[in-house]
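J.: Dropping the sequence and predicted coords here.
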Amino acid sequence: MPLTLKAQKPKDYSETPLTLGEHLKKRRRELGLLQREAGERMGVSAETVANWEKGNTMPPPSQFKPVIDFLGYDPMPAPQTLAERLKAKRRALGVTFSQVARYLGWDAGTLTRYLDGTWRIPAARARALEEFLGTDATATLPQPLQDPGR
């Protein structure tokens, strides 16, 4: 009787994912889910999951929270700057930049100028931003290039 040896089938995903798509595919495979089933958990179609996994598209802000919930973690690198921390918070909440500005009662352009260091953020607004972020936002503020007198 001939002996038949079979090689272990290689995994079709990266053990050390770099892109969001790689993170999604790895998690889905670990859970033994089809793209359709993963999509149901995140509230999207199988085609959407396939496009995210392939890197063809990225989730809109409204889908960041379900994606993070599915993965069990935020796959993006740890934020260092105030702008990166705000972006991470937006991903976790599934909101847009404009929605954050409106929530804070600020113009989106004003928030942009605070984040890029064009304007110095006043103490009262820094406290509001700290409260939104849940952290000390003033610690990573860039140095202002000009002060609009606000």
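T.: Thanks, I have the structure now. Residues are numbered from 1 along each chain as shown.
J.: okay, CA-based contacts and neighbour counts for the rest of this
T.: Will do.
J.: ok now do the nearest residue to Pro17 once chain neighbours are set aside, which residues does it touch?
T.: Using Cα to Cα, 6 or more residues apart in numbering and skipping the chain neighbours, the partner closest in space to Pro17 is His23 (5.3 Å). Counting by Cα atoms under 8 Å, 6 or more residues apart in numbering, His23 touches Pro17, Leu71, Pro75.
J.: Any of these buried? List them.
T.: Leu71, Pro75 (16 or more other Cα atoms under 10 Å).
J.: can you redo the contacts of His23 as CSV with distance to Gln35?
T.: As requested, the contacts of His23 are exported to CSV (distance: Cα to Cα, whole Å):
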residue, distance to Gln35
Pro17, 18
Leu71, 14
Pro75, 19
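J.: So which of the contacts of His23 belong to helices?
T.: Leu71 (DSSP state H).
J.: and His23, what helix or strand is that in?
T.: helix 20-31 (DSSP states H and E).
J.: before we move on, the earlier item: and the residue nearest to Pro17, how close does it get to Gly43?
T.: 18 Å (Cα to Cα, to the nearest Å).
J.: second one coming, line it up with the first:
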Amino acid sequence: MPIGTTVLTICDIDLQAFAPLPKGYPSIPVTIGDYLKQYRIDNSYTAFEVSLELDVYESTIHKWEGGNSKPTPNNIIKIIEFMGYNPMLKKTEKHEFIKK
């Protein structure tokens, strides 16, 4: 650039990027196990911590999240209470809290 030349900025570029999703993160959850895994990762819980909350083995959490087994109706109630909402409701109803 020659001496005495003025540079004018004609635009600003703002680049944004999203952090990559953690390995195994269910970006489109379908099962209650997918929703549980998504909730667990989003809230920084380990599978062991969730197992303590739900009073099941850690391996049970992994089986639910991996689609190798399904929770019993009693455990589904525990999952909904733990998460604070029923993830299987329509999106518009997702954050309705459980009434006892």
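T.: Cool, got the structure. The structure presented is a predicted model; accordingly, all values stated were derived computationally and were not measured.
J.: just to revisit the earlier point, which residue lines up with the residue nearest to Pro17 of the first structure in the second structure?
T.: If you follow His23 of the first structure across to the second structure using TM-score structural alignment, you land on Tyr35.
J.: do the same with Gly72 of the first structure
T.: Match for Gly72 of the first structure (TM-score structural alignment): Gly84.
J.: And its match, how close does it get to Ser69 of the second structure?
T.: Gly84 of the second structure is 22 Å from Ser69 of the second structure, by Cα to Cα.
J.: Check Val30 of the second structure too.
T.: Distance from Val30 of the second structure to Ser69 of the second structure, by Cα to Cα: 14 Å.
J.: just Pro20 of the second structure next, same as before
T.: 28 Å.
J.: Could you look up the SS state of the spatially most central residue of the first structure?
T.: Geometric centre of the first structure, nearest residue: Arg91, 4.0 Å, by Cα atoms, centre = their mean. Of the three states, Arg91 of the first structure takes helix according to DSSP: H, G, I helix; E, B strand; the rest coil.
J.: To which secondary structure element is the residue lying closest to it once chain neighbours are set aside assigned?
T.: Once flanking residues are discounted, Arg91 of the first structure sits nearest to Phe64: 5.1 Å by Cα to Cα, 6+ apart. Phe64 of the first structure is located in helix 61-71, with elements delineated by DSSP H and E.
J.: ok, average deviation of that helix from the second structure?
T.: In this overlay with the second structure, the average offset of helix 61-71 of the first structure from its partner residues is 1.3 Å by mean Cα distance after the TM-score superposition for the first structure.
J.: Please point out which parts of that helix sit buried.
T.: Gln63, Phe64, Lys65, Pro66, Val67, Ile68, Phe70, Leu71.
J.: The fourth one against Met42, yeah?
T.: Just to be clear, that refers to Pro66 of the first structure. Yes - at 5.1 Å, Pro66 of the first structure counts as touching Met42 under the criterion of Cα atoms under 8 Å.
J.: ok, Arg36 of the first structure - contacts?
T.: Contacts of Arg36 of the first structure by Cα under 8 Å, 6+ apart are Ser45, Ala46, Glu47, Val49.
J.: before we move on, the earlier item: how much space separates the match of Gly72 of the first structure from Tyr45 of the second structure?
T.: 15 Å.
J.: What of Lys90 of the second structure?
T.: Counting by Cα to Cα - Lys90 of the second structure and Tyr45 of the second structure are separated by 25 Å.
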